[in-house]
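In: fold the following for me, if possible:
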Amino acid sequence: MLLIISSIFLILFFLIKWYSNSTKTTNSPPSPPKFPIIGNLHQLGLFPHRTFQSLAKEYGPLMQIHLGSVPVLLISSPEAASEIMKTHDRVFANRPQTKLYDILLYDCKDVSTAEYGEYWRQIRSICVLHLLSAKRVQSLRAIREEEIGLMMEKIKHSSSISLPVDISELLSTTINDIVCRVALGRKYEGESRKGFKKLLMDFTELLGTFVVGDYVPWLDWLTNVSGFYSRAKKVAKKLDDLLEDVVEDHITRQKEGNDGLDSEDFGDFVDVLLWIQRTESLGFPIDRTVIKALLLDMFSAGTDTISTLLEWAMTELLKHPNIMKKLQEEAKSVAGDRTNITEDDLGNMKYLQAVIKETLRLHPPIPLLVPRENRQDIKLKGYHIKAGTRVIINAWAIARDPTYWDQPEEFKPERFLNNSIDIKGNDFELIPFGAGRRGCPGIVYAMAANELVLANLVHQFKWELPDGVAGLEALDMSETFGLTMHRKTPLLAVATLN
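Out: Below is the predicted model of the structure:
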């Protein structure tokens, strides 16, 4: 027995020694101790953004961990983030390619996960020039205002019968309807809406799932046995069938109508993409798969991130009634006797913009951004970073760093009233949309909905928690971590007309 135990310890000793030597790099960034095989996987916890923040306090804002066999560079300061997304942006412009991305995102043919190169540049130009430009977003103004008007009517109905409003559900439904109409040219009602939302929820849940085979490849069989990949393939097939129907419907309608319309006359993203395909106006062809991949990007990324931000904004306003009151006073001063806030009013609502910025600071919808990967070996701050290292930028931790933010845990929109920091990727203290080449191209698209929804919610209604002061004291601020960072429990509030 003693011989067996001794042999086990000897094997473990040499295994640890081998693993340490095999992953050791000359002048590599500081790193916490790791186990054989799993590396630092055991340290992730339920909330990796918080875990990584704690590790950064001990090992520095540019540190390295190993998730299984994958080296991961953790970035937790504006300076380090600037090195990745500005100074060496081209080197770190790649995305990790995973089996799950291939299943759910048409073999990474979408703009968010496509490998850096000519294909990615071409499809991103489609998004920037034809789908998400300021001119295109402005042309879809009527859809946003109409859907927000319908949302107001639902709140009025709940108010008239003294029922609390499920703000989380209401925002999710409204943003879903807006994005579906903008991207697909239709929205889904009744059971179809429930089915569509469930499908989208399954999709985002799968994308945010940690897959052990990505980090310990020889354990990927466990993912197969669990049925995870089978479930992902079923969801992908349902989404593909839905998008195929949408595209076919648009093709039929265009054949029945006037084929000579200019792209500026089209009402939704499908029309634009079919026009680009038909005319090859960008100088390169796009096929049906590319069209569906881009549409999937538009409504999957747009729906969840926008509704999540608004959910947290309303949470903070309910938690801070004095801030809610200041925002309501601004809305009244801008709108006067009018019931609705329009998009023409938003430019004059500086406090509204500050509230949204502060919400993005404390509650970035994607706290760890979308991972990057370097395409070649590089020296970074004196450290050697091997090609193929995965890079995780902790936007959540950066925005709560007391070195750059006074009272960082407090919700204080006033900090942005006389502050030039923006959210477009120019100021690395606040990067909820990322920055550089792989920054989110949909900022204008997202902010148009964020500002208009929030402005009308506070202008038309007074809000309070169902249990008044007791409810305020017990307001649950718990979060769930996945692809996006939602509230753990639905947000309920009582609305009365202003």
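
In: CA atoms for contacts and neighbours, from now on please.
Out: Noted.

In: please list the outside residues in contact with stretch 461-479.
Out: The list of residues contacting stretch 461-479 from outside it, by CA atoms under 8 Å, 6 or more residues apart in numbering, reads 164, 318-319, 485-489, 492-498.

In: check stretch 294-305 too.
Out: 105, 109-112, 172, 175-176, 179-180, 183-184, 200, 204, 243, 269-270, 365-366, 446, 484.

In: ok, now with 7 Å
Out: Asp110, Val111, Ile175, Asn176, Val179, Cys180, Ala183, Leu200, Pro365, Ala446, Thr484 (CA atoms under 7 Å, 6 or more residues apart in numbering).

In: same check on stretch 55-63?
Out: Pro29, Pro30, Ser31, Leu73, Leu74, Ile75, Ser76, Ser77, Ala80.

In: got the contact list for the fifth one?
Out: What that stands for is Leu74. Contact partners of Leu74, counting by CA under 7 Å, 6+ apart, are Leu62, Met63, Gln64, Val391, Ile392, Ile393.

In: now the helices for the stretch 201-350 of the chain?
Out: Secondary structure of the stretch 201-350 of the chain by DSSP state H, counting those that start in this stretch: the helices cover 220-225, 228-256, 269-279, 288-319, 321-335, 350-362.

In: please disregard the earlier target; I meant the stretch 1-150 of the chain.
Out: For the stretch 1-150 of the chain, the helices defined by DSSP H, counting those that start in this stretch cover 2-23, 48-59, 78-82, 99-104, 118-126, 134-139, 141-160.

In: one more, so I can put them side by side:
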Amino acid sequence: MSLFLCFLCLLPLILIFLNIFKSSKWKLPPGPKTLPIIGNLHQRRELHPRHRRNLSDKYGPVVLLQYGFVPVVVISSKEAAEEVLKIHDLECCSRPETAGTRAAFYNFKDVGFAPYGEEWRVMRKLSVVELFSLKKLQSFRSIREEENDLCVKKLSEFATRRSPVNLEKTLFTLIGNIVCRIGFGINLYECDFVDEDRIVDLVHKSDEVIGDSLFSDFFPGRIGRLIDRISGQNKRLNNLFSELDTFFQNILDHHLKPGRERSYIIDVMIDMMKKQEKDGDAFKFTTDHLKGMISDIFLAGVGASAATAVWAMTELIRNPKVMKKVQDEIRTTLGDKKERITEEDLNQLHYFKLMVREVFRLHPSAPLLLPRETLSHVKIQGYDIPAKTQIIINAYAIARDPKLWENPDEFNPDRFLDSSIDYKGLNFELIPFGSGRRICPGMTMGIMLVELALLNLLYFFDWGLREMDEANKIVTGNEDVLNFVQVLHH
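Out: Next up is the predicted model:
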């Protein structure tokens, strides 16, 4: 009897499996051999950016993998990426649904991970026109400059004592407080429910929730969800997310307090919710939309920007000749007697901007971009890609392709001296923010945060590793994290 029940439970999976692997007249992309039921799940590690050449070298720039019952196409060339992001942008512009992204973005009530449709278009328009337009961002210039001034003041105390500084924590605190003040109306130094020490931890928890894979992500349906519950995966995900949800709810509750600092982004959305209630609009903003947008801003605004700035300082300390060239330009152009840096100073610098471009090339904050999902059948590089296929674009591999870049793994801003290649979505060999209709709407804000932070660090201080013991160096973790370094007044 028990064997019969097991067979009944597995029957839908078996039927789906047979349907997926039946012979097809389509010309599907090449890929590694699959195992029954699990497909290529055992080879997921090969997709990691560090192993970027394993698949493309063997199978080409368009590779088909089968993760359980989910077909996944990996794109690893400039030409294939352009077909996906430009020529077939509309057909490839949706997002796959996973348990982690569903939780982190409140059933996809956000911009980044929402499936393509009317709701996404409304949220995208809100973010582009009302939240992240250049005019709106410029209105908060004083907050960005003020927080950088405070960071310089704190680092000066370390420099005076010739003490080491945890630069990762410094940058996450700096960028975290700018984003929290502009976006959420909270100051980390005064807030009673979150402080600077917890920002890095919350960002990492966000990454973990989004990246967490459940059985149901690869074997959809009731059986997959049942196994998630039985195995405890669902409970683990909920426990991870509960801390983030508490943080986001505290942000909303903070807005009920009298005399609070005005939050531009949340207040704009709340005002729009009230207006819609009054006008009787068909589309209704909800609390989940607010939390979904908060989650987007927190993860991309804080996590991605701070990680990029950390990588920039890591590469500069690894490459002192490049750092000297950048600092010489900054200090010669701006003079050595400035008391504070402003965003106008950024417009005077050329090589500094090339250095930032090189950082985005080597270390995109989302090495595989955000996954896409096809809305209909398309052809990419002559291969048939069916509807409901996940597409992963390996921006990391493309930006280090030896066919496109000389000495691709070398940190060398000089490569852009006579190049018009930029990172804003029009040159497909360099797409750290994506491209097309799903390009990151907060790109301009992220660039502002990274550039101003780096300019302050490089203008006011000289940097180097401590010369004491083995622990005082650039430590290697998942992504090579810059830890304790020496900071001195220049």
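
In: would JSON lines of the helices of the stretch 1-150 of structure 1 with mean neighbour count and distance to Thr289 of structure 1 be doable?
Out: As requested, the helices of the stretch 1-150 of structure 1 are exported to JSON lines (neighbours: other CA atoms under 10 Å; distance: least, CA to CA, whole Å):
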{"stretch": "helix 2-23", "mean neighbour count": "12", "distance to Thr289 of structure 1": "39"}
{"stretch": "helix 48-59", "mean neighbour count": "17", "distance to Thr289 of structure 1": "34"}
{"stretch": "helix 78-82", "mean neighbour count": "21", "distance to Thr289 of structure 1": "34"}
{"stretch": "helix 99-104", "mean neighbour count": "18", "distance to Thr289 of structure 1": "12"}
{"stretch": "helix 118-126", "mean neighbour count": "16", "distance to Thr289 of structure 1": "12"}
{"stretch": "helix 134-139", "mean neighbour count": "16", "distance to Thr289 of structure 1": "23"}
{"stretch": "helix 141-160", "mean neighbour count": "16", "distance to Thr289 of structure 1": "27"}
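
In: among the contacts of Leu74 of structure 1, which are in strands?
Out: When those are checked against strands (DSSP state E), the matches are Leu62, Met63, Gln64, Val391, Ile392, Ile393.

In: excluding covalently adjacent residues, which one is nearest to the aligned residue in structure 2 for the last one?
Out: Meaning Ile393 of structure 1. Ile393 of structure 1 maps onto Ile393 of structure 2 when the alignment is built from TM-score structural alignment. Nearest non-adjacent residue to Ile393 of structure 2, counting by CA to CA, 6 or more residues apart in numbering: Ile75, 4.7 Å away.

In: please report how far that neighbour lies from Asn40 of structure 2.
Out: Ile75 of structure 2 sits 16 Å away from Asn40 of structure 2, going by CA to CA, to the nearest Å.

In: pick out whichever of these two has more residues nearby.
Out: Using other CA atoms under 10 Å, the more surrounded residue of Ile75 of structure 2 and Asn40 is Ile75, with 27 against 22.

In: ok so, going back, export the contacts of stretch 294-305 of structure 1 to TSV and tack on neighbour count?
Out: Shown next, in TSV, are the contacts of stretch 294-305 of structure 1 (neighbours: other CA atoms under 10 Å):
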residue	neighbour count
Asp110	25
Val111	27
Ile175	27
Asn176	26
Val179	26
Cys180	22
Ala183	24
Leu200	20
Pro365	28
Ala446	20
Thr484	24
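
In: returning to that earlier point: format the helices of the stretch 201-350 of structure 1 as a markdown table; extra columns: mean neighbour count and distance to Leu475 of structure 1.
Out: Below are the helices of the stretch 201-350 of structure 1 laid out as a markdown table (neighbours: other CA under 10 Å; distance: least, CA to CA, whole Å):
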| stretch | mean neighbour count | distance to Leu475 of structure 1 |
| --- | --- | --- |
| helix 220-225 | 13 | 37 |
| helix 228-256 | 15 | 35 |
| helix 269-279 | 20 | 39 |
| helix 288-319 | 22 | 7 |
| helix 321-335 | 18 | 13 |
| helix 350-362 | 22 | 17 |
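
In: which of the ones you listed sits closest to Ser7 of structure 1?
Out: When the helices of the stretch 201-350 of structure 1 are compared by CA to CA, helix 220-225 sits nearest Ser7 of structure 1, at 28.6 Å.

In: got the contact list for Pro30 of structure 2?
Out: Tyr59, Val63, Leu64.

In: can you do 6 Å?
Out: Residues in contact with Pro30 of structure 2 (CA atoms under 6 Å, 6 or more residues apart in numbering) are Val63, Leu64.

In: kindly report the same for Phe428 of structure 1.
Out: Contacts of Phe428 of structure 1 by CA under 6 Å, 6+ apart are Pro78.

In: part of a helix, is it?
Out: No - assigned with DSSP: H, G, I helix; E, B strand; the rest coil, Phe428 of structure 1 falls outside any helix and is coil.

In: can you find the partner of it in structure 2?
Out: So, by TM-score structural alignment, Phe428 of structure 1 is matched to Phe428.

In: return the distance of Trp463 of structure 2 relative to Asn407 of structure 2.
Out: 26 Å.

In: comparing these two, which residue is more hemmed in?
Out: Set Trp463 of structure 2 next to Asn407 and count neighbours by other CA under 10 Å: Trp463 wins out with 19 against 13.

In: what strand or helix carries that one?
Out: Using DSSP states H and E, Trp463 of structure 2 maps to strand 461-464.

In: and Ile210 of structure 2, how many neighbours?
Out: Neighbours around Ile210 of structure 2, by other CA under 10 Å: 19.

In: what do you get for Pro367 of structure 1?
Out: For Pro367 of structure 1, using other CA under 10 Å, the count is 28.

In: all strands for the stretch 351-498 of structure 1, in order.
Out: 372-373, 378-380, 383-385, 390-393, 461-464, 479-481, 485-487, 492-497 (DSSP state E, counting those that start in this stretch).

In: make CSV out of those and add distance to Gln97 of structure 1.
Out: Below are these laid out as CSV (distance: least, CA to CA, whole Å):
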stretch, distance to Gln97 of structure 1
strand 372-373, 9
strand 378-380, 20
strand 383-385, 19
strand 390-393, 10
strand 461-464, 45
strand 479-481, 22
strand 485-487, 23
strand 492-497, 39
